[in-house]
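K.L.:
Pasting a predicted model and its sequence here:
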Amino acid sequence: MGLATIQVATNNFSNQNKIGEGGLGLVYKGRLAEGKEIAVKRLSETSVQGIVELVSEVALIAKLQHRNIVTLLGCSLEQNEELLVREYMPNKSLDMVLFDSSKSMRLDCKTRRKIVHGVARGLLYLHEDSHLKIIHRDLKAGNILLDDDMNRKISDFGMARILGDNQIVANTNRVAGTYGYMAPEYVMEGIFSMKSDVYSFGVLVLEVISETKSSHSHAIEPGQTLLASAWKLWSHGRALELMDASLKQSYDADRVPKCIHIGLLCVQEDAKNRPCMSSVVVMVGGNGTELPGPTKLMSLAGRALSILGSDKPLL
């Protein structure tokens, strides 16, 4: 897709078309001549790291085809512009709906379960069902996009990495992602794997149920992280107290505690104890599935996460 086409579609990147802003640049809404709506990520001129991530994202998304993965439509590297064009998602990102009290009422319990299930299926595709073994490394509410019907798609693959067929884990000297969603072994040792994505998914599940950011303390347990609150309430048989009040009219007394239970299984400190995404998909979508008990959060990792807990990207 050429630069001229994108400029016309976005009215030359007018402020009226701006729909998002991140550390790497801006996102604009556009409309092609045939009427198709698009979203354009425009990297800032000073973002050297952003260029690397754009190339990585293009290389990865172009090879992926799944209903829960955002669709790449094109890119442009003309005239010192670095642009990524993807399908437009009218409801923007999950965090903009979930953490806005005026919008979150649209997310009843059934819709939230569908979001959780869709993200789980998208991750399963990345980990096991595509022809690549992809670790997202930055799964969070801000990277889950929603269409008109609140259908969910995983986006932003700039930090993603591919593992070899026989490779289980890898490590890096540059820890990149978003604190609060990052697994303890990744934060402290730079080790990432499918299980570190599972951890991020678990955090996301607890956020969707509680409507509380991972970096914030829960109202029922002031001063404690969301994860610590979830564990304490669940272990004392009070799991439903983690649920946001807005869900009280639509919640399922069996499914909500089950979602919290699954979230806690996914955020266990030892990566070996976390389920794989194929098991998670069965847990989320199945009825009557007996779940193992999660292990208690260890104090060392808990303190580290409290210190590092933030919904800001680490670049």
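P.N.:
Received it, and whenever you're ready, just let me know what you need. This is a predicted model, so every value here is computed, not measured.
K.L.:
switch to C-alpha atoms for all contacts and neighbour counts from now on
P.N.:
Will do.
K.L.:
Which parts of the stretch 1-150 of the chain are helices?
P.N.:
3-9, 48-61, 94-98, 109-124 (DSSP state H, counting those that start in this stretch).
K.L.:
Flag every buried residue along the longest one.
P.N.:
Okay, so that is helix 109-124. By 16 or more other Cα atoms under 10 Å, the buried positions in helix 109-124 come out as 109, 112-124.
K.L.:
One more: the first one?
P.N.:
For helix 3-9, the neighbour count (16+ other Cα under 10 Å) marks 3, 6, 9 as buried.
K.L.:
Would you format the residues you listed as JSON lines with distance to Ser76 included?
P.N.:
JSON lines is the format used below for the buried residues of helix 3-9 (distance: Cα to Cα, whole Å):
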{"residue": "Leu3", "distance to Ser76": "6"}
{"residue": "Ile6", "distance to Ser76": "9"}
{"residue": "Ala9", "distance to Ser76": "14"}
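K.L.:
For Val52, list the residues it contacts.
P.N.:
Gly158 (Cα atoms under 8 Å, 6 or more residues apart in numbering).
K.L.:
you'd agree His218 is up against Ala228?
P.N.:
No: assessed by Cα atoms under 8 Å, His218 is found out of contact with Ala228, at 9.1 Å.
K.L.:
between the two, which one's more packed in?
P.N.:
Each of His218 and Ala228 has its neighbours counted (other Cα atoms under 10 Å); His218 has more, 23 against 20.
K.L.:
for comparison:
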Amino acid sequence: STVTLTASNGDNPSRRNTALAVVLSLSGLLLLGIGVFFLWTKFFRNKGRSQSTRPLTSFDSSNPLAPVQDRSMEEDSSQSKGLHDVTLFDMATIASSTDNFAAAAKLGEGGFGAVYKGELGGGQKVAVKRLSKYSTQGLDEFKNEVVLIAKLQHVNLVRLLGCCVHGEERILVYEYMENKSLDMLLFDKARSAQLDWPKRFDIVLGVARGLLYLHQDSRFKVIHRDLKAGNILLDGDMNPKISDFGVARIFGGDGADSHTRRVVGTYGYMSPEYAMDGVFSVKSDVFSFGVLVLEIVSGRKNRGMYSSGEQTSLLSHAWKLWREGNALGLLDEAVASGGDRESEEVLRCVQVGLLCVQERPEDRPHMATVFLMLANLSALMPQPRHPGYCSDRGSTSTDGDCSLSCTVNEITLTVVEGR
């Protein structure tokens, strides 16, 4: 009995140690499993929340032209601080403000979609641009316009109030401009008389100020690339505001030309080097401005005109009158003849317009010089050289030999190979 008791007492510590080791091991495994389970559920819960709340596009305010990338909400929030006062509207608010995009609320339609008149709570009137699902303006252009306009603040640039992304819908909300776009008045013979010469000259000066701001005085040097009468909006006092920055580009500070294989814009306003070779610079906008000035003076589009039974362009017609010493003959018949000062302003606008549309980019003045020549009637101006159009043929074809002078006033997307 004594021997057995001694053996039993000798085994007890070993068994207790083994049991304790087993219990501790099981407890450790259990705690590890519980920890892994909680980490796993937390990870997938956060991932699901991030995916469900992440915006469809991320706006990089430091580089509006960067490709669209997915970011977490925290990253997107920090990048969106540059959006200033841009509001994100929900689709229900937009639909309600436009009476569900009613035909009666439609203000017009362009290459990128329709524009509707809307009214927000409190009676604020807005212009709602609903991008077409089949538009060539995609997410990059939409993002570009939102970020770029949010950073550009000038009295002669249209103000963006907010945007909306809902499913495939991409919507921009602008300040409402009572007199719509310049082309709706300028090229309508029944309404063009509302634009007397003082108003037209003020519009020219206002657009010049806005373009000078984009090229020189804004935080970024911006090339609009689609300056035309349809993208100049008029408020209740006929003050002009440049709009539609979907294809605008931020330019480097070295002043060098840039090349692109994706030529976007409107034929009839594009400079020859841009339309034919994909080369663009601030001088491309200067060319478009020159075309616009000649259109404002004449009340005619830079496309098919008929003179002596032959179809010609506004640029060639203006050049012909200038060389004959009859530049005042370009003035719109709807504009009543004024005094000597108005005649001098007309002549100066024609000369500035021809200087801006010269064929060689290096011959065209910068916008700072353009504004000085327009605002100061005593400023000396050089004589213009031949305008930058390829021919005076009356073809509206964009194949083969390019004729900027007679192409249609519609938005165009073309792919060219730079030489």
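P.N.:
On my side now, so go ahead. Computed from a predicted model, the values in this text were never measured in an experiment.
K.L.:
Need the TM-score between these chains.
P.N.:
Once superposed, the chains reach a TM-score of 0.95 (TM-score structural alignment, normalised by the length of the first structure), with 315 aligned residues with a Cα RMSD of 1.8 Å.
K.L.:
what's the matching range in the second structure for stretch 176-193 of the first structure?
P.N.:
Mapped onto the second structure using TM-score structural alignment, stretch 176-193 of the first structure spans residues 264-281.
K.L.:
Next: stretch 238-245 of the first structure.
P.N.:
By TM-score structural alignment, stretch 238-245 of the first structure lines up with residues 326-333 in the second structure.
K.L.:
Return the distance of the matching stretch from the chain's centre.
P.N.:
33 Å (Cα atoms, centre = their mean, to the nearest Å).
K.L.:
Check stretch 261-270 of the second structure too.
P.N.:
Worked out by Cα atoms, centre = their mean, stretch 261-270 of the second structure lies 14 Å from the chain centre.
K.L.:
Give me the contacts around that stretch.
P.N.:
With Cα under 8 Å, 6+ apart as the criterion, stretch 261-270 of the second structure contacts 225-228, 247, 274-275, 278, 284, 287-288, 291-292, 302-303, 404-418.
K.L.:
Repeat that for stretch 55-75 of the first structure.
P.N.:
Outside stretch 55-75 of the first structure, the residues that touch it by Cα under 8 Å, 6+ apart are 1-2, 82-87, 118-119, 121-122, 125, 130, 145, 152-160.
K.L.:
repeat that with 7 Å
P.N.:
1, 83-87, 118-119, 122, 152-158 (Cα atoms under 7 Å, 6 or more residues apart in numbering).
K.L.:
hang on, the earlier thing: buried residues, the match of stretch 238-245 of the first structure. List them.
P.N.:
For stretch 326-333 of the second structure, using 16+ other Cα under 10 Å, the buried residues are 327-328, 330-332.
K.L.:
again, but for stretch 374-391 of the second structure
P.N.:
Here stretch 374-391 of the second structure shows 374, 384-385, 387-389, 391 as buried, counting by 16+ other Cα under 10 Å.
K.L.:
Which residue range of the first structure does stretch 102-116 of the second structure align onto?
P.N.:
Mapping stretch 102-116 of the second structure onto the first structure (TM-score structural alignment) gives residues 14-28.
K.L.:
Could you do stretch 216-227 of the second structure as well?
P.N.:
The aligned range for stretch 216-227 of the second structure is 128-139, by TM-score structural alignment.
K.L.:
Going by neighbour count, which residues of that stretch are buried?
P.N.:
132-139.
K.L.:
Stretch 169-186 of the first structure now?
P.N.:
Buried residues in stretch 169-186 of the first structure (16+ other Cα under 10 Å): 170, 175-186.
K.L.:
and Leu32 of the second structure, what element?
P.N.:
helix 2-53 (DSSP states H and E).
K.L.:
Ok, Val263 of the second structure next?
P.N.:
Here Val263 of the second structure sits within strand 262-266, counting by DSSP H and E.
K.L.:
Average offset of that strand relative to the first structure?
P.N.:
For strand 262-266 of the second structure, the mean deviation from the first structure after alignment is 0.7 Å (mean Cα distance after the TM-score superposition for the first structure).
K.L.:
The closest residue to Leu211 of the second structure other than its chain neighbours - how many residues pack around it?
P.N.:
Spatial nearest neighbour of Leu211 of the second structure, chain neighbours left out: Met367 (7.0 Å); criterion: Cα to Cα, 6 or more residues apart in numbering. Using other Cα under 10 Å, the number of residues around Met367 of the second structure comes to 24.
K.L.:
To which residue of the first structure is Met367 of the second structure aligned?
P.N.:
Aligned partner of Met367 of the second structure by TM-score structural alignment: Met277.
K.L.:
And for Pro198 of the second structure?
P.N.:
Pro198 of the second structure maps onto Lys110 in the first structure, by TM-score structural alignment.
K.L.:
if I look at that match, how far off is Ile209 of the first structure?
P.N.:
11 Å (Cα to Cα, to the nearest Å).
K.L.:
Kindly report the same for Leu54 of the first structure.
P.N.:
32 Å.
K.L.:
for the aligned residue in the first structure for Val207 of the second structure, what are its contacts?
P.N.:
Aligned counterpart of Val207 of the second structure in the first structure: Val119 (TM-score structural alignment). By Cα under 7 Å, 6+ apart, the contact list for Val119 of the first structure reads 68, 152-154.
K.L.:
who wins for most neighbours among those?
P.N.:
Arg152 (28 neighbours).
K.L.:
Relative to Gly288 of the first structure, how far out is it?
P.N.:
Applying Cα to Cα, the value for Arg152 of the first structure to Gly288 of the first structure is 25 Å.
K.L.:
Asp311 of the first structure too?
P.N.:
34 Å.
K.L.:
for Leu163 of the first structure, same thing?
P.N.:
34 Å.
K.L.:
Ok, Gly164 of the first structure next?
P.N.:
36 Å.
K.L.:
Same question for Asn68 of the first structure.
P.N.:
With Cα to Cα as the criterion, Asn68 of the first structure and Gly288 of the first structure are 25 Å apart.
K.L.:
what's the answer for Val205 of the first structure, then?
P.N.:
19 Å.
K.L.:
All set, thanks.
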